[in-house]
Every structure is written in C-alpha cells, then in structure tokens.
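Chemist: fold the following.
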Amino acid sequence: MDPITAAALAAMAGSAGSEAGRQAWSGLTDLVRRPFRRGTIPEPTGEGSPRVSSGELELTALRDDSTDPNRAQALVTALHVRAALDEEFRVRLDEWWRETQVAGRSQVSNNVSGNVSDGAVLQGRDFSKLTFNMSRGTRNPDPE
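Modeler: Now for the predicted structure:
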C-alpha cells in the first residue's frame, strides 16, 4: 500500500469542496473519531508520561488551514502512531486509504448529443459554482 503523505492529506483537505473530497474527508473524520483501542499498550498514568493523540485535533487543525504543511505532517504522524498502537484502526485506515486512492483514479466519460452547432459545450469533471453570462443574439449572415 502507498504510504499516506502530508501532501496527499493537505490536498484532500483543500479539495473538500468537491464531492469526492467531501466523501474522503468524511470517511477519515469518522475513522479518527472511533474509540482508540490501544490493545496491550497501557494508558499513560503519570505526569509527564507521553500521550498519544487520536488524531482528532490534528484533523481539525488541517481542515481549518489545509495550506499549512506542518498541520498536514502532524496529522500523518498522529495517524501512523495510532495505527501502530491500534490494530483495528490500522486495518480500517488501510481500507480507507485504498478506497480513497481508487476513487481518485475514477474515469470521466463525456457524451454530447443533439444539435450543438449553435452553442457551446463544456466538458470536464468536478465543476462547481460556475456562472455563464451568455446572451443569445442573432448571428450576422456571411457576406456574399
């Protein structure tokens, strides 16, 4: 499996406006919010004992500023540490990452039918908030 990178998470947080981005981010958010099961690793008890993040604070920080590479790296680190300590989380994180990678390689198929000789055709993927200010005028006939 390809490793989860800070650049990939930052791009995902920044693309949360697209449907695919929202779905991927929602899946990661749901996964991080699951209870943290540390297996046989005991919970730290004393003052100064290292705490292990569930990743929720780092996830929120990156969502709030997806352009900060330090926030992206902090989330990657939190996810990797949690995966090392929580086998169920590691399996689910691997599944989420695989599904996210497959969704990112989806194909686009554009089909145009009908008479479009007098109009424009826009082809592409993941459009949002587009505005076209077009007026339909009369065409000048070709001069003879």
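Chemist: C-alpha from now on. contacts and neighbour counts both.
Modeler: Noted.
Chemist: so which residues of this protein form helices?
Modeler: 6-14, 19-32, 56-64, 69-85, 87-104 (DSSP state H).
Chemist: what is the second one packed up against?
Modeler: Contacts of helix 19-32 with other secondary structure elements, assessed using 3 or more CA pairs under 8 Å, 6 or more residues apart in numbering; DSSP states H and E, are made with helix 6-14, helix 56-64, helix 87-104.
Chemist: give me the buried positions along it.
Modeler: Buried positions in helix 19-32, judged by neighbour count with 16 or more other CA atoms under 10 Å: Ala20, Gly21, Arg22, Gln23, Ala24, Trp25, Gly27, Leu28, Leu31, Val32.
Chemist: biggest separation within the residues you listed, which pair?
Modeler: Of all pairs drawn from the buried residues of helix 19-32, the widest gap by CA to CA lies between Ala20 and Val32 and measures 18.4 Å.
Chemist: second input sequence below; structure requested for side-by-side comparison:
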Amino acid sequence: MDQIAVDLLTRLAEGAAGEIGTRIWAGLSALVRRPFRQGDGASAPELSSGEAELVALEREPGVPERAQHLSTALAVRSALDADFRDALQQWHQQAQVQLLQAGADGTSSHISGGTFNAPVQQGRDFSNISFNLPAPPPARPSAD
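Modeler: Model prediction:
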C-alpha cells in the first residue's frame, strides 16, 4: 500500500471537513489503536504502532514533520501486519470518497480585485446553468 498522504493527515488533524473530517480522524485513531500483530502473530512492541505519532500530530497539527512521521509509521505497520494494511487501505478509500463528497478535497477558487458586472458562480461540478441575463439587442437592419 502507498503511504497515506501527509497533506491528508495534516488536513484531518487540523479539523478539515468539519464533522465528517472528525469522524474520519476517529476512524484512523481507532484503527491505529488496534493491537499490532506481525505476520507470524507475535506482538511487535519494538516497532511503533503509530499511536505516538498520531497523538503528536493531534497536539501539533500544523507541523508537517508530525504528519510525515505518522505516514511513515502507518506504512511500516502496513508492511508487517496484513490485517492492518487491509483495514488502513479500506479506511483510506472511504476517507477519500467522504472528503470528496463533502467538498473538502482541496479544491478552492478565489476572486479578487476589479469590478465584476456579470454573475460569478463559485462552487463545484456545475452543469446546465443559465443566468437571467437580458436578451441581446436586436440586430440593426442593413443599409443595402
């Protein structure tokens, strides 16, 4: 499994997407706090489960290194624990879908400066839009 993106972890730790982001973060927290098992079933206390990194990122969500440490810990744990890898992959896919549906996928638009004399529509995924604009002036008769 690919590493969980640092920017995703940072945004979730900072509270992105409101209630949905909080639920996604809670799901990751519960997953990380599950017992760490290596492929042979033995406990692996000498390796990080990711919990310390998770707590550190919760305390300092604006520090990119904290998110990188968590991402690395999750990748290492995934490589050693197949059940965790499957659960983390499922969590990651669901998180991406939920954030996309919530509109918290990092898309943004910005309008500044100038004078605007026409409607401005900001949002996402528009189709079949019409504005109630006045009809164009009638064509002038040609002077033939």
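Chemist: coming back round to it: adding mean neighbour count, write the helices and strands packed on helix 19-32 of the first structure out as a markdown table.
Modeler: What follows is these, written out as a markdown table (neighbours: other CA atoms under 10 Å):
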| stretch | mean neighbour count |
| --- | --- |
| helix 6-14 | 19 |
| helix 56-64 | 19 |
| helix 87-104 | 15 |
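Chemist: including distance to Asn70 of the first structure, could these go into CSV?
Modeler: As requested, those are arranged in CSV below (distance: least, CA to CA, whole Å):
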stretch, distance to Asn70 of the first structure
helix 6-14, 8
helix 56-64, 9
helix 87-104, 21
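Chemist: closest one to Arg37 of the first structure among those helices?
Modeler: Arg37 of the first structure lies closest, by CA to CA, to one member of these: helix 87-104, at 7.8 Å.
Chemist: the helices and strands packed on helix 19-32 of the first structure: which one's closest to Arg38 of the first structure?
Modeler: helix 87-104 (8.1 Å).
Chemist: and the angle for the closest one with helix 19-32?
Modeler: 180 degrees (axes from the mean of the first three to the mean of the last three CA atoms, to 10 degrees).
Chemist: whereabouts in the second structure does helix 87-104 of the first structure align?
Modeler: Using TM-score structural alignment, helix 87-104 of the first structure lines up with residues 82-99 of the second structure.
Chemist: mean distance of the matching stretch to its aligned residues in the first structure, please.
Modeler: If you overlay the two and look at stretch 82-99 of the second structure, the average distance to its match in the first structure is 0.2 Å (mean CA distance after the TM-score superposition for the first structure).
Chemist: can you give the distance of that stretch from its chain's centre?
Modeler: With CA atoms, centre = their mean, to the nearest Å as the basis, the distance from the averaged C-alpha position of stretch 82-99 of the second structure to the chain average is 12 Å.
Chemist: tell me, how many residues neighbour Lys35 of the first structure?
Modeler: To be clear, residue 35 of the first structure is Pro; Lys isn't right here. Summarising burial for Pro35 of the first structure: neighbours were counted as other CA atoms under 10 Å, giving 9.
Chemist: circling back to that earlier point, Pro50 of the first structure is nearest to which of the helices of the first structure?
Modeler: Across those, the minimum distance to Pro50 of the first structure, taken as CA to CA, is reached by helix 69-85, at 12.1 Å.
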